[in-house]
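Student: this one's structure only:
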């Protein structure tokens, strides 16, 4: 048998004629359109600032996931793979673009996973883009865990999860979940137990959904004090964007979004 043909490339959409790598990583991402991304950060961020931050985090996710062996990368695009932002990603970062199909987040993730398994991938992982401090090693860690587990979850501090990895289709894990609540992880684990899936957990991490999350990341990474940061913690691109926002967001009188907890 000849060598496996690596599928990672600037092509659009899955290509069943190619032999896949062992693992597929699906990055769910929105185009950085002002007023349509990170709206919970506005105010105090402007729509343009929120879009700039979002775009930088998406690019960081692509760069950090680049070096994982035997893993093909796909970007599940919203609103459409035709957006110029995604076309540039495909050209410059060697990822393939797929559409998000389904009535809600769960249906879209289930469909994306099913499509990857249909192409012959042994492991399928889905991740969002709200994780500026995620280390590059997280992807390899998830792949290693999938060698001996049916399901891998990356718990988020808000009660959700930032990554889900599977060894076989399990659409039940995505059905009937109250997305964007603190019950997502617990309910997913309950469903996994009912299905008899062997589950492993990655370290708990913070994603950026709210202004308080953003302030916490700035504080935890020392950006407000200009402290030097480990290269594995925060990329220079996102650090630069956050540094511009740090003084305004982290002062005692900085405006808080209505309803935010002190």
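Tutor: Arrived safely. Keep in mind the model is a prediction, meaning the values are calculated, not measured.

Student: drop to CA atoms for contacts and neighbour counts, all remaining ones
Tutor: Will do.

Student: burial of residue 85, as a residue count?
Tutor: Residue 85 has 16 neighbours, counted by other C-alpha atoms under 10 Å.

Student: Helix or strand: which one has it?
Tutor: Residue 85 belongs to helix 84-93 when assigned by DSSP states H and E.

Student: how about that helix: buried residues?
Tutor: Residues of helix 84-93 classed as buried: 85, 86, 87, 89, 90, 93 (neighbour count, 16 or more other C-alpha atoms under 10 Å).

Student: all helices for the protein, in order.
Tutor: Assigned by DSSP state H, the chain shows helices spanning 47-64, 84-93, 105-118, 137-146, 184-195, 211-220, 236-249.

Student: Next, format those helices as CSV and append distance to residue 127.
Tutor: Below are those laid out as CSV (distance: least, C-alpha to C-alpha, whole Å):
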stretch, distance to residue 127
helix 47-64, 9
helix 84-93, 17
helix 105-118, 10
helix 137-146, 10
helix 184-195, 14
helix 211-220, 18
helix 236-249, 18
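
Student: take a look at this one as well, against the first:
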């Protein structure tokens, strides 16, 4: 997710040293980051792109005997309003990739 900060990624890395799987919940029930230090269980039949994904993913991992750590939630981009919010957020983000994305979003939302 473009709004994930270096600090959030460091948080994920630190959790991954102690947990098998790390998930960052999306505000709408999905996930914005999935990290694992071991093979994933079968994820094919999970309810992708739904509000149930985060819960189902965590349950699938714990059901496979994996320890799951959860980090700071982050917003994701699923709808037009999310894209408008992202444009505002990226306006003050000085990282080069985020500025390039901000420029593209500004052009798209004209």
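Tutor: Thanks, I have it. Fair warning: this is a prediction, and the values are worked out from it, not measured in the lab.

Student: before we move on, the earlier item: which of the buried residues of helix 84-93 of structure 1 sit farthest apart?
Tutor: Greatest spatial distance among the buried residues of helix 84-93 of structure 1 (C-alpha to C-alpha): 85 and 93, at 11.8 Å.

Student: For stretch 4-16 of structure 2, give the aligned segment of structure 1 as residue numbers.
Tutor: Using TM-score structural alignment, stretch 4-16 of structure 2 corresponds to residues 134-146 of structure 1.

Student: And for stretch 49-59 of structure 2?
Tutor: Counting by TM-score structural alignment, stretch 49-59 of structure 2 sits on residues 180-190 of structure 1.

Student: got the buried residues for that stretch?
Tutor: 184, 185, 187, 188, 189.

Student: out of everything not next to it in sequence, what's closest to residue 161 of structure 1?
Tutor: Once flanking residues are discounted, residue 161 of structure 1 sits nearest to residue 155: 4.3 Å by C-alpha to C-alpha, 6 or more residues apart in numbering.

Student: Return the residue of structure 2 aligned against that neighbour.
Tutor: In structure 2, residue 155 of structure 1 lands on residue 25 (TM-score structural alignment).

Student: From residue 106 of structure 2, how far off is its match?
Tutor: To residue 106 of structure 2, residue 25 of structure 2 is 27 Å away according to C-alpha to C-alpha, to the nearest Å.

Student: What of residue 33 of structure 2?
Tutor: 25 Å.

Student: Of these two, which one has the most company?
Tutor: More crowded of residue 33 of structure 2 and residue 106, by other C-alpha under 10 Å: residue 33, with 19 against 15.

Student: Find the nearest non-adjacent residue to that one, please.
Tutor: According to C-alpha to C-alpha, 6+ apart, the nearest residue to residue 33 of structure 2 is residue 24 (4.9 Å).

Student: Burial check on that neighbour, number of neighbours?
Tutor: Residue 24 of structure 2: 23 neighbours (other C-alpha under 10 Å).

Student: Pretty sure residue 214 of structure 1 sits against residue 208.
Tutor: Yes - using C-alpha atoms under 8 Å, residue 214 of structure 1 is in contact with residue 208, at 5.8 Å.

Student: Including distance to residue 239 of structure 1, could the buried residues of helix 84-93 of structure 1 go into CSV?
Tutor: Rendered in CSV, the data for the buried residues of helix 84-93 of structure 1 read as follows (distance: C-alpha to C-alpha, whole Å):
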residue, distance to residue 239 of structure 1
85, 21
86, 22
87, 25
89, 20
90, 24
93, 20
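
Student: ok, those vs residue 50 of structure 1, which is closest?
Tutor: The nearest member of those to residue 50 of structure 1, counting by C-alpha to C-alpha, is residue 85 at 15.7 Å.

Student: now for that closest one: what does it line up with in structure 2?
Tutor: Checking with TM-score structural alignment, residue 85 of structure 1 has no match.
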